[in-house]
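[1] Have a look at this fold, sequence not included:
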């Protein structure tokens, strides 16, 4: 049910979010303790305002009430994905060339499955990441289909 709830919510949320010149970043439907949460993450250049989250929540809630696709009781939360937002699509990665990221892979490359560094390029579905090993800079080329998860990261 949770993947179906996510799919339906994405279909309902996308036109609402886009009509407000916002970006639908992610949708998740998760159980925490005894409660279900339907979380919708939105963003725009420069970040989203609380009023925009409220407006999307109001419009999406009305659509969800009208269609009633999720039978469980749940809490709807609409928010910004925060500083470490996920990069869910090829377009997300392409739009974040030059950004510092954390990537997790399906299988090891050079003995590791997780890397943090700066996206140098994303061409022909190959992400080139510059990362440090102690004081040396290294480059890693990763095929897009080997990336399990990618998100923006904060460099320390």
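    Okay, I see it. Because the structure is a prediction, the values reported are computed rather than measured. Numbers count the residues shown, from 1 in each chain.
[2] Please count neighbours and contacts with C-alpha atoms only from this point.
    OK.
[3] need the helices for this protein, in chain order.
    With helices called from DSSP state H, the chain shows them at 2-19, 50-67, 90-95.
[4] Give the buried residues for the first one.
    In other words, helix 2-19. Under the neighbour-count criterion of 16 or more other Cα atoms under 10 Å, helix 2-19 has 5, 6, 9, 10, 12, 13, 14, 16, 17 buried.
[5] and the angle for it with helix 50-67?
    Counting by axes from the mean of the first three to the mean of the last three Cα atoms, to 10 degrees, helix 2-19 points 130 degrees away from the direction of helix 50-67.
[6] Contacts for helix 2-19, please.
    Applying Cα atoms under 8 Å, 6 or more residues apart in numbering, the external contacts of helix 2-19 come out as 23-24, 27-30, 42, 56, 59-60, 63-64, 69-70.
[7] In this protein, where's the longest strand?
    The single longest strand within the chain, with elements called by DSSP state E, is strand 112-123.
[8] hold the first one in mind and look at this next one:
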């Protein structure tokens, strides 16, 4: 049995009645650490993480899915976790992002829109000797290798 697949089913089952919550990732590491990342359109509280953890843990024990010692960790993606799902992009509209593209360039800008195919950011372009311009750029999703939310402490 595929552990990650079964855990995904268990999480989806537990959050089925909470349409604002969504599963981001399930990863079973070789050191026995089982990490479940769940997020919500309005964030996710510790109480929800605990409920998911209990549900998954109970069923994994009942079904004896993992036959070695393991550590179960349920949390929301940290600020340093790259965005992977369209829903995460949509949740972060209005925020500053840092992108890495397949061409190896780095770009920064305010996220204006996101769909399955592309995201739109507002970025400042500064050419030597000229005043900085603010332009809207549409970046195809397949050209993005990593996206992180930038946190401002202003």
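    Arrived safely, thanks for sending. These numbers come from a predicted model, not from an experiment.
[9] if we can go back for a sec, can you lay out the buried residues of helix 2-19 of structure 1 as a markdown table showing distance to residue 136 of structure 1?
    Output for these, formatted as a markdown table (distance: Cα to Cα, whole Å):
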| residue | distance to residue 136 of structure 1 |
| --- | --- |
| 5 | 45 |
| 6 | 42 |
| 9 | 45 |
| 10 | 42 |
| 12 | 47 |
| 13 | 44 |
| 14 | 43 |
| 16 | 46 |
| 17 | 43 |
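[10] Identify, from these, the entry nearest to residue 133 of structure 1.
    Closest approach to residue 133 of structure 1 among these (Cα to Cα): residue 6, at 38.3 Å.
[11] Which residue of structure 2 sits opposite that closest one in the alignment?
    Alignment note (TM-score structural alignment): residue 6 of structure 1 maps to residue 4 of structure 2.
[12] Now do its match against residue 76 of structure 2, distance only.
    As judged by Cα to Cα, to the nearest Å, residue 4 of structure 2 and residue 76 of structure 2 stand 17 Å apart.
[13] residues contacting the alignment partner in structure 2 of residue 130 of structure 1?
    With TM-score structural alignment as the criterion, residue 130 of structure 1 lines up with residue 122 in structure 2. By Cα under 8 Å, 6+ apart, residue 122 of structure 2 lies in contact with 109, 110, 111, 112, 134, 135, 136, 137.
[14] ok, 6 Å please
    For residue 122 of structure 2, the contact set (Cα atoms under 6 Å, 6 or more residues apart in numbering) comprises 109, 110, 135, 136.
[15] same question, residue 40 of structure 1
    So residue 40 of structure 1 contacts 27, 78 (Cα under 6 Å, 6+ apart).
[16] now do 10 Å
    Residue 40 of structure 1 is in contact with 6, 9-10, 13, 24-29, 53, 56-57, 60, 76-81, counting by Cα atoms under 10 Å, 6 or more residues apart in numbering.
[17] which among these end up buried?
    Among the contacts of residue 40 of structure 1, those scoring as buried are 6, 9-10, 13, 24-29, 53, 56-57, 60, 76-81 (criterion: 16+ other Cα under 10 Å).
[18] Just give me the residue right at the centre of structure 1.
    Nearest to the geometric centre of structure 1 sits residue 86, at 3.1 Å (Cα atoms, centre = their mean).
[19] My guess is it contacts residue 26. True?
    Yes. Counting by Cα atoms under 10 Å, residue 26 is a contact partner of residue 86 of structure 1 at 7.8 Å.
[20] Quick check: neighbours shared by those two?
    Contact criterion Cα under 10 Å, 6+ apart; residues shared by residue 86 of structure 1 and residue 26: residue 41.
[21] circling back: list just the nearest of the contacts of residue 122 of structure 2 to residue 91 of structure 2.
    Distance to residue 91 of structure 2, by Cα to Cα, is smallest for residue 110 among the contacts of residue 122 of structure 2, at 12.9 Å.
[22] Now check the closest one against structure 1: what is it aligned to?
    Aligned counterpart of residue 110 of structure 2 in structure 1: residue 118 (TM-score structural alignment).
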